[in-house]
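S.K.: 3D model of this:
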Amino acid sequence: MDDSSRNSADRGPVAHPVEGGCPAAGERADRVEAVLAGLDLPGKVALLAGTDMWSVGPYGGPSAAGFGRLVLSDGPAGVRGESWTPEDPSTALPCPTAIGATWDTAAARTAGLLLAQEARRKGAHAVLAPTVNLHRTPYSGRHFEAYAEDPRLTGALGAALVAGLQEGGVAATPKHYVANDAETDRYTVDVRADARTLRELYLEPFEHIVRTAGPWLLMAAYNSVNGVTMSEHDVLNNQVLRGEWGFDGALVSDWTGARSTLGCVRGGLDLAMPGPDTVYGEHLVAAVRRGRVPEEAVDALARRVLLLAARVGVLDGAPPAVPPAALPAALDGPAVARDLAARSCVLLRNEPTGPDGAAGARTAALPLDPVERTGGSVRRIAVSGLHARAPRFGGGGSSQVFPERVSSPLEALRALVPSGTEVSYEPGPDPRSRLAPATGDDGFRLTAVLHGLDDAELGRVAQRDGSVRWMGSLPGGVPFADLGRVELVGTFTPTGSGTHRLAVRGVGHFRLEAGERVLYDAELQAESEDPAAAFLNPPQRTFLLDAEAGTPLPVRLLHTVPAYGVGGLFGLISFELGYAAPAVSEQVLIERAARAAAEADCAVVCVGTTDESETEGVDRDTLALPGRQDDLVRSVAAANPRTVVVVNAGAPVLMPWREEVAAVLLCWFPGEAGGEALAEVLLGAAEPGGRLPTTWPDAADDLPVRQVAPDGDGRLPYAEGPRIGYRAWRAAGAEPAYWFGHGLGYTRWEYESMNITVQAPGADDPYAPVARVAVRVRNSGHRPGREVVQLYLGPEGAERSLAAFAVVEAAAGDSVQARLEVPQRAVRTWDDALPGWRPCPGPHRFAAGRSAADIRLVADLELP
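M.R.: The predicted model follows:
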């Protein structure tokens, strides 16, 4: 390949927002002003709050002038739409941390284009994505929903996703502005951070996105920053976001995050969600009429909501930002999900495992080499671990969607290997402490029946499994106010005899009947005051049931709806009927897996986290793999030296066995096509081209930043300042398991040269280049490959940080030039004494390499 090879630099797809210079922008603005002028005070205020859980409007008649229904949807890893149920499936993309592992802005933009396509299909006009908070510590339970520990990487990927979404005519919503980097007490926590820390780390991704991609919507976080809740933060919302950065979009609250009428108006909060009962409405009308709020302030809020409606095409007479004829070509959703999943896989370790050929050259554990296809040594592959059969395709919470189908690594590997290659499977011990929802494969046939307050049946819906989850709306349009109880009814036909386990999971009163027995009839209390946590991570109770194989038993789980579920904060129903088959001892399951590995040519162990530890609303209390998965890995590795461990997690986990196994491969939460993508990577049909977007620790005690819980005064001090991630590890002089940026791939790369061209900095553009850098690399291996060229920059002898990056591809033996642009911001630091940005002193050390610790080329240079 020559220099025309694919080269995805970190600014390319996001340099020009969708609307920049569009003639229709003036016409759109004129229409907004005309509509605003025709609204009375109640009409303006009506625009500032949701009509229901997910929408604003419609507002018809003379006071609303053709404001259609504007629908918002969760969407960091897939667009759910207004229904949260398996009966309304969505394309499930890899989690944002997996997108972060691609280091590829072109891939992030494609993800945005697909999210826009999904939003249009589901009737949504705005998607609540991307999440551009930082990986401050892996103890954050929502770590998987953010891209990286580095603000430069996060901002570039977030801007690319915003560009893709808005090219598709759908508003992006970067969130959660700002410093919502943990889940503990997220509604009330007060993050305390100095100005430099905020500016250089936590605000930086938002600024990058606002200045380069022009988002139409942005979400205020629940938390406070330095004593002021973000929905009311005049300094950060009005002075910084709008005044300094030029944000002209609307600012929406996180759901139920608007708490004060006067405070939110002063803080510039344009849209309070969900509705209709919010701090605006009649409260704001009264405040204006009493002279406590000037009507001009309401005009400013309403104007921005009208502009949002105009941009997405729901304001009559206003041209949308992207006309229907200009929408991008349709994408194949499953194919995109599969490609992204493969690109995100990170190969952490890949050791030689045995002789190959007469010369005795030792080959690496991966890729696997089936005899029939490659003439290699593999005839039998022993797969083990629950995650091989039932992978986690996504994290819990607002990013969760229900795909039509999820591919498992086990079925995909069996489908992809040659016919003469055997793939055995042993589940090993179940790492979950809670039972999974009952399924048809377990022998359950279930229907959800909705009953009114008078016990009359209001509707029924067939269930794919034992999980009943509705948010914002009910099947058949049943009003929440009319709902008295829901029952899950059906039959259970056991596939085996013995003592089975049934479970109830939820909040409220439940009655569980199986056969002729009442197993439970009592109240389950929420374990958290966070209503979202009660919905997403409720308590569970487990019960034993003796049953014979093939004998059908009637099953009934009755749930009396609690008050908060009927038109309360969210309007939600969430409960589960869980199930587990008669148990085999964990030690026996481990021994079975080890015996199968001993009889195979190679072993693949799939391990990972569970939905109890990586989910919205709850932080992690340990980084260890749950259950006895470490014991499973060690036993299998002792039985077979060619053991490959696949880690199915969205955030770092401890791997005390990492040097005892031949290979370690991260697949993250890979989305609906993750099994197929993983099989392709294992067999070498795809390159594990991902690189770590966050540093992985070797031991929990080594972590430089751990605190996620506020102190007794409700404050969470960011005492580490701007040193998180690789910066903190360097400052501490500690050695992690794997550094930020690390990843091996299936080929080798030589760094041959680095040329730097200094540029005159743009006075008003912090992202204008001050230097252009060309790094030539050569693929010195025996197969095509993908490399992420990383450029770190800092004053000589001082701490360096990521300044630029680029993805390149080359055939075996070919060289390619990575082109990188160093933005002005990379050589500036925040000085609170000014206050403002000032140049960092030189000379500057340019360090190009394969990770934060693997530097291949260095040059020192003065910059203007």
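S.K.: alpha carbons only for contacts and neighbour counts from here, please
M.R.: OK.
S.K.: and the residue nearest the centre of the chain, how far from Arg469?
M.R.: Residue closest to the mean C-alpha point of the chain, counted by Cα atoms, centre = their mean, is Glu145 at 2.5 Å. For Glu145, the distance to Arg469 equals 21 Å [Cα to Cα, to the nearest Å].
S.K.: pretty sure the residue nearest to the centre of the chain contacts Asp74?
M.R.: No. With contact defined as Cα atoms under 8 Å, Glu145 and Asp74 do not form a contacting pair (11.9 Å).
S.K.: residues shared between the contacts of those two?
M.R.: Common contact partners of Glu145 and Asp74 (Cα atoms under 8 Å, 6 or more residues apart in numbering): Ser399.
S.K.: show me where the stretch 701-850 of the chain has helices.
M.R.: 725-732 (DSSP state H, counting those that start in this stretch).
S.K.: quick one: the strands in it, in order.
M.R.: Taking DSSP state E, counting those that start in this stretch, the strands of the stretch 701-850 of the chain run over residues 715-717, 749-758, 769-779, 785-795, 801-810, 815-823, 828-831, 836-839, 844-849.
S.K.: for Ser8, which of these is the nearest?
M.R.: Smallest distance to Ser8 across the strands of the stretch 701-850 of the chain (Cα to Cα): 4.9 Å, for strand 801-810.
S.K.: and the closest one, how far from the chain's centre?
M.R.: 22 Å (Cα atoms, centre = their mean, to the nearest Å).
S.K.: same deal with stretch 792-807?
M.R.: Distance, stretch centre to chain centre, for stretch 792-807: 26 Å (Cα atoms, centre = their mean).
S.K.: for it, which residues meet the burial criterion?
M.R.: 792-796, 800-807 (16 or more other Cα atoms under 10 Å).
S.K.: now do the end-to-end distance for that stretch.
M.R.: Stretch 792-807: ends 15 Å apart by Cα to Cα.
S.K.: so which residues make contact with that stretch?
M.R.: Under Cα under 8 Å, 6+ apart, the answer for stretch 792-807 is 6-10, 103-104, 150, 152-153, 727, 730-731, 786-791, 818-823, 826-827, 840-848, 852, 860.
S.K.: give me the buried entries from those.
M.R.: 6-10, 103-104, 150, 152-153, 727, 730, 786-791, 818-823, 826-827, 840, 844-848, 852.
S.K.: can you tell me which residues contact the spatially closest residue to Thr447 that is not a sequence neighbour?
M.R.: Using Cα to Cα, 6 or more residues apart in numbering and skipping residues adjacent in sequence, the residue nearest Thr447 is Ala462, 4.4 Å away. Residues near Ala462 by Cα under 8 Å, 6+ apart: Leu446, Thr447, Ala448.
S.K.: could you report the neighbour count for the first one?
M.R.: Same thing as Leu446. For Leu446, the neighbour count with other Cα atoms under 10 Å is 24.
S.K.: second chain to compare with the first, below:
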Amino acid sequence: MTDAINTLVSKMTLEEKTSLCSGQDFWCTPAIKRLNIPSIRMADGPHGLRKQAEAADHLGLNRSIPATCFPTAVTLGSSWDRALLKKIGQALGKECQKEDIQLLLGPGVNIKRTPLCGRNFEYLSEDPYLSSNLAAAYIEGVQLEGVGAVLKHFAVNNQESRRMTLDVNVDERALHEIYLASFETAIKKAKPWGVMSAYNKINGDFASESPWLLTHTLRHEWGFEGVVVSDWGAVNERSAALKAGLDIEMPGNDGRTNNKLITDIKRGDLSETHLDKTAYRVVKLALEADRKKNPQDVDMVAHHQLAYRAALESSVLLKNEQQQLPLKTGQSVALIGALAEQPRIQGGGSSHVNPWQLDRITDLFLNAKSDVGFLYSKGYSLESDDCNETLTREAKAIAQEADVAVIFLGLPESYEVEGADRTHLHLPPNQVQLLQDIANVQNNIVVVLFNGAPIEMPWIDIPNAILECYLGGQALAKAVYDLLLGHANPSGKLAETFPERLEHTPSHLSFVTDSNSIRYAESIHVGYRYYDAKKIAPLFPFGHGLSYTKFQYGDISTNQDHFCAGDTLAISIPIQNIGDRAGKEVIQLYVLPEGQTSAPAGKSLQAFDKVNIAAGDSVTVHLQLNERAFSHYCVEHKTWRIAGGRYQIMIGSASNRIHATTTITVDSTDSLQKKVHRNSTIGEVFAHAERQALMTNWIQTIPKDACVYHIFSEGSEWMVKMSMQLPVRCLANYSADAPTDEALNEIIAKLNAI
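M.R.: Next up, the predicted model:
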């Protein structure tokens, strides 16, 4: 195959090769008919196919063909279910095949640095391990159907404000451990056919023009072999992007940038070798996609059922006091809220899907044959944030007569949309006022939420129960119905932290929307890592989610208590369902280093599984850890290292709800010590036992009248402690009898020989 593709590339004219470097139009690459090279057709989106039937645009302004609208990524992230994501990927792949789509633009795995990001509904999690593993399953599903997935937006695209010009300044450790890690496992494990470069700059370079990002990291370190596609309109300078490793600029621009490539090549400013590499990759993809074309009828009813299952598995029961849920037989229930009649099932922008079927909550509840009686009142308007006295009065009337009021609240589409960030975390004031008014006439209140990102809940004490459904897709209504009535058991867990206040969020003081530069001052302390480090109790922690049943965790067993690089640590734990109904539990494993200053700060998620357990039954859950689970990114040596020492293995049902812990010893891979130089501190030298011994013995050879000798031989405790911060060069200062520069250089050389 390689030789055949190289032969095709060698037969192309310069103009034909450059034509492959950008779209022919908004969605397709050009075909080269004389060489039988087919076009590649792309389409949004992450939670459903958006193939436009009318004029093309990138923001979902024009209507697309009917397709299955699955729950959005924020919702699916809360499922913690790899198998579910894979099935959804397969369903999307089938719909792509039917519509002659070769590349599906998704999933999105950008980290949720802040809940203010207007596009968070398209992303899976604040945690890179969870995000990357769920994305890998989704990609595997899509590509099983012979359609390529395009992982996006690479990389560090964490806000919408100034997204096309923003320069993100992020330190190397956070870049590797948090932001790139969200892509890494998905790329290495699932091998997506494409990666989409982001709009923004990273530490001064546009993502689409960064050789370090697109070639060194993506291709050389991670082994990516697919094509790199630009986000629509992301390319700043085409020749620089081609050199960096960007293959296809989208959308097409009538060949204007292709002509620039030709000019630069003829002028000698750009090597044709770069062009040949891109042509090779694009031709390879075009031929592979064409070979795997398999148009067939799609069982859309089955896909609707899958969308229902996804909404069911992903909804999170945040609160359930007095066992308010599920609703009880014989109760009369007031359904209140415009979102019950017009539910938000997805976000706005380029991912907007035209659902082929849409169930409505009011229709389902009011027409259902049930032992629970329902009445409905609109309560508020979605077109305005102002209170409507007539709607409020009607809602209070039915709430007062009912046994329970179920109030549907959430964010209108204008509050969170692609291209703009949020400015606060509040619900619309008319919804909050309605909730307070209903509370004056009804004590039994359930709140159902439809939103694409966390919200503040200063009203949290009013409802007895809160069900977070996020943006649940076209089959959301039946999932809500079955969860409220207890026909199904909630099993979703939050894939992000809900803060009590916006001011508590990690990036609050460094999130800017009015500058072309931003500094990620919180470094690796993103999401729950920050709340742990600052000891701030969130409103709801990462991993939180209740059930209608209860689970009991046993003790952790491991196959070894001493871990070395290259080992696989096998972990098992028994879980029992001690309730009276079947339920699913997400087992979350966190790793916490004990005291290592160079290891990851705080605990981090390193394994998870979701299991179904019948009432009264027990299962044993098996998890595995490799050396990456104990590694941190070493900036000095530009690689992943293990800091030796003791590590806690913690298993729980949320990041702050740990039920079992054990400890193992892990061997260090830090054989390469930091190089000692004149400005290394005494403390850094003393951190290594052999170096400390050598330095201590050397100090004993210094004349006793020297200041240095007195500090370390006769100095007080505070003086020695202070001296740990002195640079080594200071040993040659302070007195006439101090060591000479020559003697200092000699001991530095000996220290570096260790």
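S.K.: hmm, back to that, could the strands of the stretch 701-850 of structure 1 go into JSON lines alongside distance to Arg196 of structure 1?
M.R.: Output for those, formatted as JSON lines (distance: least, Cα to Cα, whole Å):
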{"stretch": "strand 715-717", "distance to Arg196 of structure 1": "14"}
{"stretch": "strand 749-758", "distance to Arg196 of structure 1": "26"}
{"stretch": "strand 769-779", "distance to Arg196 of structure 1": "22"}
{"stretch": "strand 785-795", "distance to Arg196 of structure 1": "16"}
{"stretch": "strand 801-810", "distance to Arg196 of structure 1": "15"}
{"stretch": "strand 815-823", "distance to Arg196 of structure 1": "18"}
{"stretch": "strand 828-831", "distance to Arg196 of structure 1": "5"}
{"stretch": "strand 836-839", "distance to Arg196 of structure 1": "10"}
{"stretch": "strand 844-849", "distance to Arg196 of structure 1": "20"}
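S.K.: now for the ones you listed, which one comes closest to Asn640 of structure 1?
M.R.: Proximity to Asn640 of structure 1 (Cα to Cα) singles out strand 785-795 among the strands of the stretch 701-850 of structure 1, at 28.7 Å.
S.K.: average offset between the closest one and structure 2?
M.R.: Its aligned residues in structure 2 lie a mean 0.4 Å from strand 785-795 of structure 1 after superposition (mean Cα distance after the TM-score superposition for structure 1).
S.K.: relative to structure 2, which residues correspond to that strand?
M.R.: Alignment of strand 785-795 of structure 1 against structure 2: residues 583-593, by TM-score structural alignment.
S.K.: cool, and stretch 612-627 of structure 1?
M.R.: Mapping stretch 612-627 of structure 1 onto structure 2 (TM-score structural alignment) gives residues 414-429.
S.K.: start to end distance for that stretch?
M.R.: Stretch 414-429 of structure 2 end-to-end distance (Cα to Cα) = 14 Å.
S.K.: who touches it?
M.R.: Applying Cα under 8 Å, 6+ apart, the contact partners of stretch 414-429 of structure 2 are 59, 115-119, 159-161, 163, 347-350, 385-387, 409-411, 452, 454-457, 502.
S.K.: repeat the analysis, applying 6 Å as the threshold.
M.R.: Stretch 414-429 of structure 2 is contacted by residues Leu116, Cys117, Gly118, Arg119, Glu160, Ser161, Gly348, Gly349, Asp385, Ile455, Glu456 when judged by Cα atoms under 6 Å, 6 or more residues apart in numbering.
S.K.: for Leu411 of structure 2, give me its contacts.
M.R.: Asn451.
S.K.: burial measure for the closest residue to Trp222 of structure 2 other than its chain neighbours, as a count.
M.R.: Once flanking residues are discounted, Trp222 of structure 2 sits nearest to Lys188: 6.1 Å by Cα to Cα, 6+ apart. Residues near Lys188 of structure 2, counting by other Cα under 10 Å, number 15.
S.K.: now do Thr491 of structure 1
M.R.: Residues contacting Thr491 of structure 1 under the criterion other Cα under 10 Å number 18.
S.K.: and if you look at Ala771 of structure 1?
M.R.: Burial measure for Ala771 of structure 1: 19 neighbouring residues, criterion other Cα under 10 Å.
S.K.: leaving out sequence neighbours, find the closest residue to Asn294 of structure 2.
M.R.: Nearest residue to Asn294 of structure 2, sequence neighbours excluded (Cα to Cα, 6+ apart): Gln97, at 6.0 Å.
S.K.: what about the helix ranked longest in structure 2, distance to the chain center?
M.R.: In structure 2, taking DSSP state H as the definition, the longest helix is helix 272-291. Centre-to-centre, helix 272-291 of structure 2 and its host chain are 30 Å apart (Cα atoms, centre = their mean).
S.K.: all helices of the stretch 301-450 of structure 2, in order?
M.R.: Applying DSSP H, counting those that start in this stretch to the stretch 301-450 of structure 2 gives helices spanning 338-341, 361-367, 389-401, 429-439.
S.K.: aligned partner of Val162 of structure 1 in structure 2?
M.R.: For Val162 of structure 1, the aligned residue in structure 2 is Ile139 (criterion: TM-score structural alignment).
S.K.: aligned counterpart of Gln346 of structure 2 in structure 1, please.
M.R.: Gln346 of structure 2 maps onto Gly394 in structure 1, with residues paired by TM-score structural alignment.
S.K.: how many other residues sit next to that match?
M.R.: Neighbours of Gly394 of structure 1 under the rule other Cα under 10 Å: 30.
S.K.: for Ala660 of structure 2, same thing?
M.R.: 15.
S.K.: counterpart of it in structure 1?
M.R.: In structure 1, the residue matched to Ala660 of structure 2 (TM-score structural alignment) is Leu857.
S.K.: let me see the contact set for its match.
M.R.: In this structure, Leu857 of structure 1 makes contact with Ala847, Ala848, judged by Cα under 6 Å, 6+ apart.
S.K.: average offset of whichever strand or helix holds it relative to structure 2?
M.R.: According to DSSP states H and E, Leu857 of structure 1 maps onto strand 855-861. Superposing on structure 2 and averaging over aligned pairs (mean Cα distance after the TM-score superposition for structure 1), strand 855-861 of structure 1 comes out at 0.4 Å.
S.K.: gap between that strand and the chain center?
M.R.: Remark: strand 855-861 of structure 1 is offset 34 Å from the chain centroid, using Cα atoms, centre = their mean.
S.K.: before we move on, what about stretch 340-359 of structure 1?
M.R.: The chain centre lies 27 Å from the centre of stretch 340-359 of structure 1; the measure is Cα atoms, centre = their mean.
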